[in-house]
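Novice: can you look at this prediction? I've put the sequence above it.
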Amino acid sequence: MATPDYLARKPSASLIRSSISYGQSSKPAAGHSPSPSTPLFKRSLSSQFGSPSSSFRAEDDCFIYSLGSRFLHAGFMSESRPRCILAFGPGESRRAGDYRQWAPDFHTIRRRGVRGEDWGRAHELYRLDVRDVDLGLMQDKLERAIRQAQTEYFMVDSARPRKIMLAVSSALPRPLLLTALGTLFQVSHASSITLLSTSICSVVAAGLRSALVVDIGWAETIVTAVYEYREVGERRSVRAGKVLSLEMAKVLNDECARRKTQNPVERGGSSSEKADDEVSVEEAEGVLTRVGWCQDRDSARKHPSDTSSKSAAGANEVQSNRPVGAVAATEISIPLISIPLPAATPPITLRIPFNRLSSPADTALFALSTPLHDLDDHDLPLHQLVYKSLLSLPPDIRALCMARIVLTGGVSQLPGLKSRVISEVATLVRERGWDPVQSYGSVSMKLPHRHRSDHPANEDGDEPPDIAQSPQRSATLDAASISLPVPIPASQQPQEPDPVLAKLRHHSHSNADSRAPTTRGVETLGAWAGASLIAGLRVKGVVEIEKDDFAKNGLRGTGGVFGIGGVGGVGGKRGSAG
C-alpha cells in the first residue's frame, strides 16, 4: 500500500466546480435539471447590509447638537432631521434600578414638584439667571443625554475623535457655555467644536440670507434681526411657552374648582390637599399640545375668549332648565371639548368650551386684557415686540426683514399662532407707520401730516397747489383776473417737472423688486436643520474651538464675539459664517 503524499499539491476549487463568469449563464445539459446556485451580480451589495468600505472617511463625520433649556437635538450632518430629541424632565433623572415607569398605575399618579418651586423648574436644564443654576447638576444631566444619544441612536465608537457643531443662543451666559463645552469635550472625545447661532441657523434652514427670526421658546421669546448672516438687532420678552402653559393650568384649575362647586359630593379637604390637587406641568402641556389653539385677530377683537367662556359656563348651568331644542341649539353654537384628567383625585373629565382653550394664548402671548402702558420692555406682547424690533432697524434692513418674518420654536407650532402674529404686526404697521412717537400730546394731528395737508405736493406738476382762500386774497384774485396777474410767492409755486426724476420714478414703479414691502411670514425647518446644512456645505463657523486650546485657556483667550451679545469668544479660530 502506497504511503499518501501529504505534501502533494491539492486540486484547486476551480477544477472541482465549474466557474461562472460575469454576464454568462450556465445552461444545463439536455436531460439534466439546473443545479441551484447563487446568482452573481456586477454591482456590490448595499452598504446598509454590509460593513463600511475602506473608503469611508471617519474624519469627515460630524455630529450636530442643538442645545436648549429643555431639549437636546442630536444627529449627523447632511440629514434633514435629528436622530433624537432628548428632554431634561424629572423622568429622565431617575436612579439606576428605578422601574416605576413600568408600574400599571404610573400614568394615573400626579407627579408633584417640590413645594415652593417655580413652575416647570424640574423640566429645565438651565436658566439664564445663573445665580440659581447648579452647574454640577447641569453637567450630569447633559452628560447623561449625550451618552444616551451616542449609545442608543448614533451607535458609533465614542473613542474616535470627531468634529461637533453646537447650535446655541447667541446670548447664552458664559458659565453655561463653559459647562456645555467641557461636557462635550469630555464625553464625545471631539477634536474641535464649532459654535453656531440658532437664529442664523434658522435663517439658513429657511433658504434666506436676511430675515427677522422670532424664536418662541420655553423661558422667553427672542426676536433677532439677521442681515446677510449677521445679527444686527435683538429684543426679548418673557412671554413664551412657560407663561402659556401656566395660563392653561389656570384654566384647567378654574374648571376643576367650578365642577367641585357644582357637585357638593366632591367638596372638602384641607388647603394643602387642594394645593396638591392642582394640575401638573405634564397635564397642562398635554392639553396644550392636543387641543390648544390661537384664534385670529378679528375673532379675538369681536368675541374675546374670556367673555365667551363665561357666557358658555352660564349656558351650561341653566342648560338643564331649557327645553330639548334650546339645549341642542346651545350645544351647536358653543361646542364643548372633553378633557380627561385621570391623575386627579378622584379622576374627572372636564367639558370645556372650545373658545376657552384659546384664552391662554390671548392672555399669555398677546396680553389683550392688559394696557400697553402697564407693560415693561421685557414683558411686551409678541406683536409689539416684533413691531418695535422692526422700528429700531435701519430702513433698508427693515424692508428686507418685514417681508421675511421667520417664526420658530416649540410654541410656534400652536395652531393659528403664526398667522395671528403676522396679521397683528401688519395692522400695527398700517395704523402707526414707522413713527417712533406714539403720542404728540396736545397736538391733534401729527406735524408731518399737518404740513402735508396745508401744502400738498403734486409730484406730476400738472396742477398748481391750492392757495389759502381769505376775503382779501379772493378780492385780489378777482382784481388780478380783470387787470394784471398777481405774482405767486415762490414757496407756493408748483415744483418744475424734472424729466430725469420722472424717468427714474417710472422705472422704479415698473420694477417689481422696488415695490413697497409687505409683512409676510416664511417657514423654516428649524435651527438643527440649518446647522446640518451648514455642516454639509463645509462652511467654516464663526468660532471654532480646539480641544487643546480649550483645556489650556477655557473661555479666556480671544474674547471675540459674534452676533449681538454673541456666543463668547473662546480660544479658537475665527472665520466667516457666510
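Specialist: Received it, and whenever you're ready, just let me know what you need.

Novice: CA only for contacts and neighbour counts going forward, please
Specialist: OK.

Novice: would residue 226 count as being in a helix?
Specialist: No: assessed with DSSP: H, G, I helix; E, B strand; the rest coil, residue 226 is strand; it does not lie in a helix.

Novice: run a quick neighbour tally on it.
Specialist: Counted with other C-alpha atoms under 10 Å, the neighbours of residue 226 add up to 24.

Novice: wait, it touches residue 213, no?
Specialist: Yes: in this structure residue 226 lies within contact range of residue 213 using C-alpha atoms under 8 Å: 7.4 Å.

Novice: the helix or strand containing residue 167 packs against which elements?
Specialist: Using DSSP states H and E, residue 167 maps to strand 163-168. Contact analysis of strand 163-168 by 3 or more C-alpha pairs under 8 Å, 6 or more residues apart in numbering; DSSP states H and E lists strand 62-67, strand 192-197, helix 198-205, helix 527-536 as its packing neighbours.

Novice: which residues do residue 226 and residue 213 both contact?
Specialist: When contacts are counted by C-alpha atoms under 8 Å, 6 or more residues apart in numbering, the set common to residue 226 and residue 213 consists of 199, 203.

Novice: make a markdown table from the helices and strands packed on strand 163-168 and add mean neighbour count and distance to residue 233 to it.
Specialist: Putting the helices and strands packed on strand 163-168 into a markdown table (neighbours: other C-alpha atoms under 10 Å; distance: least, C-alpha to C-alpha, whole Å) gives the following:
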| stretch | mean neighbour count | distance to residue 233 |
| --- | --- | --- |
| strand 62-67 | 23 | 22 |
| strand 192-197 | 25 | 13 |
| helix 198-205 | 27 | 11 |
| helix 527-536 | 25 | 18 |
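
Novice: reformat these as a markdown table; add distance to residue 502.
Specialist: Converted to a markdown table, the helices and strands packed on strand 163-168 look like this (distance: least, C-alpha to C-alpha, whole Å):
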| stretch | distance to residue 502 |
| --- | --- |
| strand 62-67 | 53 |
| strand 192-197 | 45 |
| helix 198-205 | 38 |
| helix 527-536 | 44 |
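
Novice: just so I know, which of those lies nearest residue 138?
Specialist: strand 62-67 (12.2 Å; C-alpha to C-alpha).

Novice: on the three-state scheme, residue 538 is what?
Specialist: Three-state assignment for residue 538 (three-state DSSP): coil.

Novice: and for it, the neighbour number?
Specialist: Neighbourhood size, residue 538 [other C-alpha under 10 Å]: 9.

Novice: any idea how far apart the tips of stretch 103-110 sit?
Specialist: One end of stretch 103-110 to the other measures 14 Å (C-alpha to C-alpha, to the nearest Å).

Novice: now do the buried residues in it.
Specialist: residue 110 (16 or more other C-alpha atoms under 10 Å).

Novice: and the contacts of it?
Specialist: With contacts defined as C-alpha under 8 Å, 6+ apart, stretch 103-110 is touched by 100, 280, 342-344.

Novice: next up, a second structure to put side by side with the first:
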Amino acid sequence: MASPTKSPTKPRADLRRGLSRSENETTPVTPPTRFISSNLSTPGSAYGKEDDAVIIELSPRYLKAGIEGESHPQIRYDFTPEKAQKLGDYRQYLPGYTRQESKNGAWGEGHELWRNDLKNFDLGLLSDKVERAVREIYNKHLLLDTGHARLVLVVPGLLPHPVLATILQTILERWSFPTVTLFPTPVTALVAAGVRSGLVIEIGWEETTVTAVYEYREVFARRSTRASKLLTRKFVEWAEKRLPHGCMLDLETVEEFLARIARHVCDDKEKQAADNTGTSDTIDVQWPTSSFTQQVTFLRSELKAEIQQSLLGNDIEEEGHADDEELPVQQVIYNVLLNLPPDIRGICISRMMFIGDGADQLGLQSLITKSFSRHLEAKGWSTIQGKKVRRRREGLSELAQGRVQPVDVRHSDTIWTEKAETEERYLREKHKHIQPATYGVVRQIDTLGSWAGASLLGTLKVKSFVEIQRERFLSHGLVGASRDLDVSVLQQRMSTIGLRPKAGERTSWTLAGWG
C-alpha cells in the first residue's frame, strides 16, 4: 500500500524568522522612493530637483543673506573693526580700552566694505573681507554647501567697476558657483512694493541715490553725498561743543542715538503731542562714557535743525550755490523728475519709496517728502529759474485771472437726450468699482526692501539681464561684457535660424546698467 504524500512544509528556521519579523514590525513600512507620473514634476527622480538660490544683498556696511522664497533675510553680517582684526587681538577686552573714530576723511573706515573714492584703497583687503563674510554666512547661518546652488547678488545701481570685479572674482575663484545673477537695488525695491514704475530714493552710507524706474527699467539716476556718513560726521562736530569731556562719540553710539531720537525730533505728530501736553523742548539722554553714563540735555529744535541742515541743506535761494555732488536731497529728487518725460514723471512722483539704512530712521522720510513738496510749489516744472522769471510768471497769472469771463449758459449747443443719459448712467455703473490710478500727486509708498524683491524674483525664476557664467568670467573678466543691453533678442533670432553657439564658444553677455 502506497504511503500518503506529505504536503511541502517550510523549514522551522524560516517559520521562526517570519514570526519574529511580524512581531517586531508594528508599523507599516513605506518604500523609500515613490514614482508618481506627472507632466509638471518628477518627485521620484533626483534629476528634476533644483536647489533654491541663495540671495546676498551687498552694501558698503553690511551683507544680507538668505534663501529665495523667504520674506526677510536670515542673517545680516555687519562689517565692524572687531570682525576685521587678526586672531589673538583682544585689545577691546582690556579695561579702559576706547576706540576713537577719526574725524578726517577716514571717518567710519573700519565699518566699510568699500568706498567710492578708490584712491589708496586696498582691493585685496576687500577680497579678504568678502571671503570671510561669505564663509561665515554659509557655515554658521545658512548651513549649506558653498557653490552648489545658484547665487543672486543684489548690488547698488551705481557701483565702481573695480569693486564689482573684485567681488565677482573672489566669489567665483574661491567657490564653484555655476552662475552669478546680478539684480539692481532700485528694481528689486519696486518689485517688493508691488509696482512696475516709481522713484526709488536710497539713503545709503556714503551717498543718496535717486533712481527713476519705468516698467522695471532704470531711466534716470542722480546722487548726492548728503547721506548717513555726512549726517554722523556733522552730528559729531555739533555734539563735541555741547557734550562734556569724556563722552564717547564712536560711530555705533552716534548711529544708535540718531536712530532712537530721529522720530521724536523730525516727526510733526510727536511735536504736536509735546505741545499739547506742555512738554518742554529739551531732551534728556543718558550718554555713555568710558566707565559710566552721564545725563546730557539737548534742545529739540537744535537737533532738528542739525539733521535738516545735513540732509536738506539751506533755504531754496542758497541751493544754486551748492556743488553737483553736494545738492540737497529734495533738489536731487526735483532734478531727476524734471529730466523725465511728463507721462513718466506723473507716474514716478506718485510712487516715491525710500530704502537704505538712513531711510529706516523714522521721521526722515516725511521730512524729505514735505521739503520736496515745498520745493516743487516754489519752482514748478520749469527749467528756467530766477527772481525775474518768478515775478513775470506771477504777473502773467494775475493778468490771466483778471480776463476770465463767466460762461453764458444760453449759448450752449449741447442737446441732452434720453439716449445720452442712459449711456452715461451705464458707464458710471460700469466703472463704479474701478479706482483710478494715482497720477501726478506727491505720494509716498512703502516697500519690503530690496532683498525681499530679489527673493520674489528668484522664486518666480525670473532671469536678469546679467547672468555671469563662471568659466566665461574667469577667462575674460569684465572685459568680456558686451555693450548690448538686450542680448536675449539676439539669442532668440540666432536660435530661430539654427545658429546656436558651439560647445566651448564664447557668447556675449552684458553688464546692463553697470556697464
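Specialist: That came through, no problem. As the structure is a prediction and not an experimental result, all values here were calculated from the model.

Novice: any idea what the TM-score is?
Specialist: The TM-score (TM-score structural alignment, normalised by the length of the second structure) is 0.77; 461 aligned residues with a C-alpha RMSD of 4.1 Å.

Novice: right, and the helices and strands packed on strand 163-168 of the first structure - which one's nearest residue 388 of the first structure?
Specialist: Of all those, helix 198-205 sits nearest to residue 388 of the first structure, with 18.1 Å by C-alpha to C-alpha.

Novice: which non-adjacent residue is nearest the residue sitting nearest the centre point of the second structure?
Specialist: For the second structure, the residue nearest the mean C-alpha position is residue 450 (3.3 Å; C-alpha atoms, centre = their mean). Nearest residue to residue 450 of the second structure, sequence neighbours excluded (C-alpha to C-alpha, 6 or more residues apart in numbering): residue 189, at 4.3 Å.

Novice: my read: the one you found touches residue 445, true?
Specialist: No: the criterion here is C-alpha under 8 Å, and residue 189 of the second structure misses it with residue 445 at 11.2 Å.

Novice: hang on, the earlier thing: what about the helices and strands packed on strand 163-168 of the first structure, which gets the closest to residue 518 of the first structure?
Specialist: Residue 518 of the first structure lies closest to helix 198-205 among these, at 18.6 Å (C-alpha to C-alpha).

Novice: residues in contact with that closest one?
Specialist: 66, 167-170, 209-211, 213, 215, 224, 226, 229-231, 406, 408, 524-531, 533-534.

Novice: which part of the second structure lines up with it?
Specialist: Helix 198-205 of the first structure lines up with residues 185-192 of the second structure when matched by TM-score structural alignment.

Novice: might you report the residue contacts of the closest residue to residue 347 of the first structure other than its chain neighbours?
Specialist: Closest residue to residue 347 of the first structure apart from its sequence neighbours, by C-alpha to C-alpha, 6+ apart: residue 341 at 5.9 Å. Contacts for residue 341 of the first structure (C-alpha under 8 Å, 6+ apart) come out as 283, 347-350.

Novice: the counterpart of residue 341 of the first structure in the second structure in helix, strand or coil?
Specialist: The alignment partner of residue 341 of the first structure in the second structure, by TM-score structural alignment, is residue 288. Of the three states, residue 288 of the second structure takes strand under three-state DSSP.

Novice: count of neighbours near residue 464 of the first structure?
Specialist: If you count neighbours by other C-alpha under 10 Å, residue 464 of the first structure ends up with 13.

Novice: what about it, distance to residue 458 of the first structure?
Specialist: Note on residue 464 of the first structure: its distance to residue 458 of the first structure, by C-alpha to C-alpha, is 8 Å.

Novice: likewise residue 561 of the first structure?
Specialist: Distance, residue 561 of the first structure to residue 458 of the first structure, using C-alpha to C-alpha: 50 Å.

Novice: tell me the secondary structure for the alignment partner in the second structure of residue 234 of the first structure?
Specialist: Under the alignment (TM-score structural alignment), residue 234 of the first structure maps onto residue 221 of the second structure. Three-state assignment for residue 221 of the second structure (three-state DSSP): strand.

Novice: does residue 221 of the second structure touch residue 210 like I think?
Specialist: Yes: using C-alpha under 8 Å, residue 221 of the second structure makes contact with residue 210 at a distance of 5.6 Å.

Novice: how many other residues sit next to the closest residue to residue 276 of the first structure other than its chain neighbours?
Specialist: Counting by C-alpha to C-alpha, 6+ apart, residue 112 is the residue found nearest to residue 276 of the first structure once chain neighbours are left out, at 7.1 Å. Residue 112 of the first structure has 13 neighbours, counted by other C-alpha under 10 Å.

Novice: to which residue of the second structure is residue 112 of the first structure aligned?
Specialist: Match for residue 112 of the first structure (TM-score structural alignment): residue 100.

Novice: ditto for residue 67 of the first structure
Specialist: Aligned partner of residue 67 of the first structure by TM-score structural alignment: residue 58.

Novice: try residue 282 of the first structure
Specialist: So, by TM-score structural alignment, residue 282 of the first structure is matched to residue 252.

Novice: and the gap between the match of residue 341 of the first structure and residue 94 of the second structure?
Specialist: Using C-alpha to C-alpha, residue 288 of the second structure is found at 18 Å from residue 94 of the second structure.

Novice: over to residue 377 of the second structure?
Specialist: Using C-alpha to C-alpha, residue 377 of the second structure is found at 57 Å from residue 94 of the second structure.

Novice: got it, and residue 351 of the second structure?
Specialist: Residue 351 of the second structure is 51 Å from residue 94 of the second structure, by C-alpha to C-alpha.

Novice: re earlier: now, which of the contacts of residue 341 of the first structure sits nearest residue 437 of the first structure?
Specialist: residue 283 (44.0 Å).

Novice: may I see the buried residues of the helix or strand where that closest one lies?
Specialist: Per DSSP H and E, residue 283 of the first structure falls inside helix 281-291. Neighbour counts over helix 281-291 of the first structure (16+ other C-alpha under 10 Å) mark 281-285, 287-288 as buried.

Novice: buried ones in the longest helix anywhere in the first structure?
Specialist: Counting by DSSP state H, the longest helix found in the first structure is helix 241-262. Taking 16+ other C-alpha under 10 Å as the neighbour-count basis, helix 241-262 of the first structure is seen to contain the buried residues 241-253, 255-257, 259.

Novice: what sits up against it?
Specialist: Residues from elsewhere that reach helix 241-262 of the first structure, judged by C-alpha under 8 Å, 6+ apart: 119-120, 216-220, 266-267, 278-281, 284-285, 287-288, 350, 352, 357, 360-361, 363-365, 410-411.

Novice: now, the residues you listed that are in strands?
Specialist: 216, 350, 352 (DSSP state E).

Novice: between these, which has the most around it?
Specialist: Within these, most neighbours by other C-alpha under 10 Å means residue 216, with 25 neighbours.
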